[in-house]
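**Student:** Provided below for reference: sequence and predicted model.
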Amino acid sequence: MTVPGPFSGLSWWTNMAMGVQVREFARKNAANVLSVANMVMGMSSILSSLNGHHHAACWLVLIGYLLDLADGAVARRLNACSALGAKLDEYADFTTFGIATALLLRTPNLLDNILCISYVLFVVVRICFFASEVPLVYHGLPCTYSSVILASASVLSEGNMAVLWVMTVATIPFMISHNSYPHDRVLESEAWKKVVYAGGVVMLFCSSFPPACVYYLLWSVSYMLFPTSLWNAEM
């Protein structure tokens, strides 16, 4: 029979305190983990592009898109918004929706490489200079949606550069415009928007079937063309 020692109660309180600290750490960093996961998807997409795995590179960008939608929702849900989280989100966006997406436009052709570099520069302009001071509103199309359009079009066209040129030239003016776009709080809004997000997750399991990208293409184009009538945030 074990006889309780004089420090058994202290040990119990220590374990309880450690448990509280672990839970608090997890609460504060859950969204940061999603941002880092988004960044990892972007870096993986970059490596896939450089190694000629075009299909995988596109789908990794789309996974990053779903993670990007989730990290803000998780941060707000857990009341864990922070300056660190905002910085991580920006770095992840630049990695996945800037560099990784631009590399989908890269070929040995000089003009295609100029387009690739130009796209990165436009994403930098979008991230740095087009923040809105109006709550729940973006100025210009978020680069996440431009990336989804390009990644989806790239899969559907099997990397046809004529198609990608048209899509890129069409989306860049939306990115650097002063049009207002609602914050895409899909997971914090009406039920049908959550169903749309769930559909995006389901499409990941159909990644070997190129028409699955039609789902993402329609989703992102609808946000680009009908931001207020369809996607205005209603909390």
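**Tutor:** Great, that's in hand. Numbers count the residues shown, from 1 in each chain.

**Student:** only C-alpha atoms for contact and neighbour calcs from this point on.
**Tutor:** Noted.

**Student:** name the element residue 135 belongs to?
**Tutor:** Following DSSP states H and E, one finds residue 135 outside all helices and strands.

**Student:** actually residue 35, not the one I wrote
**Tutor:** Residue 35 belongs to helix 8-50 when elements are defined using DSSP H and E.

**Student:** list the helices and strands that helix packs on?
**Tutor:** Here helix 8-50 touches helix 54-77, helix 83-93, going by 3 or more CA pairs under 8 Å, 6 or more residues apart in numbering; DSSP states H and E.

**Student:** ok, and here's another one to check against it:
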Amino acid sequence: MGMASILSSLNGHHHAACWLVLIGYLLDLADGAVARQLNACSALGAKLDDFADFTTFGIATSLLLRTSDLLDNILCMCYVLSVFVRLCFFSSGIPFMYRGLPCIYSSAILASASLLSGGNMALLRVIAVAMILFMISQNFYPHDRVLESQAWKKVVYAGGVIMVFCSSFPPACMYYLLWSVSYILFPTSLWSSKV
């Protein structure tokens, strides 16, 4: 999804690039559960997962911010670097906890906001700066395996899949936006695996 989103962005297909990031969001939440279910976990798989995350939620998402303006291109580089830092230093030392906002949520917020606002760059710049700060923060966020957790979280995930294929895009974008913002606002009270 990341590579396809990058190609879409480079060819001026902004709408498709955003949707491919959102589909990557769903696939990223599912890939670990599928690997564990198939007993196909490996060190190589973990490295490939980080590479896929960096491609989709770093490079592809940053290209949603790209314009011909130098400051926008600097913002793109800062966004990519913050995802890189976040992925390299995600371990908090606490089981099932991340330090800093996982990049999938910041990407979903940016892609959804881009689709809803029609690519309003002023709004996207503000959101991108906020997401960079959340990703490099020292706050703790739960690493909840959505598809291996409570039934209501599986329903939220299924709703995300349905929204991609069966809904017109404003409601689908609002769905992903609310889902991701709820993770930022209520990380432990709502999304912790203990809930």
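**Tutor:** Great, that's in hand. Only a predicted model underlies this, so the values are computations on that prediction, with no experimental measurement involved.

**Student:** re the thing from before, what's the most buried one of the helices and strands packed on helix 8-50 of structure 1?
**Tutor:** helix 54-77 (a mean of 22; mean count of other CA atoms under 10 Å).

**Student:** corresponding residues in structure 2 for it?
**Tutor:** The aligned range for helix 54-77 of structure 1 in structure 2 is 14-37, by TM-score structural alignment.

**Student:** One more: stretch 147-165 of structure 1?
**Tutor:** Counting by TM-score structural alignment, stretch 147-165 of structure 1 corresponds to 107-125 in structure 2.

**Student:** Buried residues, that stretch. List them.
**Tutor:** Residues of stretch 107-125 of structure 2 classed as buried: 107-116, 119, 121, 124-125 (neighbour count, 16 or more other CA atoms under 10 Å).

**Student:** And stretch 176-193 of structure 1, by the same measure?
**Tutor:** Buried-residue list, stretch 176-193 of structure 1, by 16+ other CA under 10 Å: 176, 180-188, 193.

**Student:** just to revisit the earlier point, filter the buried residues of stretch 107-125 of structure 2 down to just the ones in helices.
**Tutor:** 107-116, 121, 124-125 (DSSP state H).

**Student:** And these, which is closest to residue 17 of structure 2?
**Tutor:** Within those, the smallest distance to residue 17 of structure 2 is 8.4 Å, found for residue 111 (CA to CA).

**Student:** ok, the closest residue to that closest one other than its chain neighbours - contacts?
**Tutor:** Excluding its sequence neighbours, the residue lying closest to residue 111 of structure 2 (CA to CA, 6 or more residues apart in numbering) is residue 18, at 4.9 Å. Contact analysis of residue 18 of structure 2 by CA atoms under 8 Å, 6 or more residues apart in numbering lists 5, 61, 64, 111-112, 114-115.

**Student:** Tell me which residue lies nearest the centroid of structure 2.
**Tutor:** Computing the C-alpha centroid of structure 2 and ranking residues by CA atoms, centre = their mean puts residue 104 first, at 1.8 Å.

**Student:** Quickly note the distance from that residue to residue 71 of structure 2.
**Tutor:** 24 Å (CA to CA, to the nearest Å).

**Student:** ditto for residue 10 of structure 2
**Tutor:** 18 Å.

**Student:** returning to what we had before: identify, from the contacts of residue 18 of structure 2, the entry nearest to residue 93 of structure 2.
**Tutor:** Each of the contacts of residue 18 of structure 2 was scored against residue 93 of structure 2 by CA to CA, and residue 61 proved nearest at 27.7 Å.

**Student:** That closest one - how many residues pack around it?
**Tutor:** 33 (other CA atoms under 10 Å).

**Student:** Show me what it aligns to in structure 1.
**Tutor:** By TM-score structural alignment, residue 61 of structure 2 lines up with residue 101.

**Student:** likewise residue 71 of structure 2?
**Tutor:** Under TM-score structural alignment, residue 71 of structure 2 pairs with residue 111 in structure 1.

**Student:** Helix or strand: which one has its match?
**Tutor:** Going by DSSP H and E, residue 111 of structure 1 is in helix 110-129.
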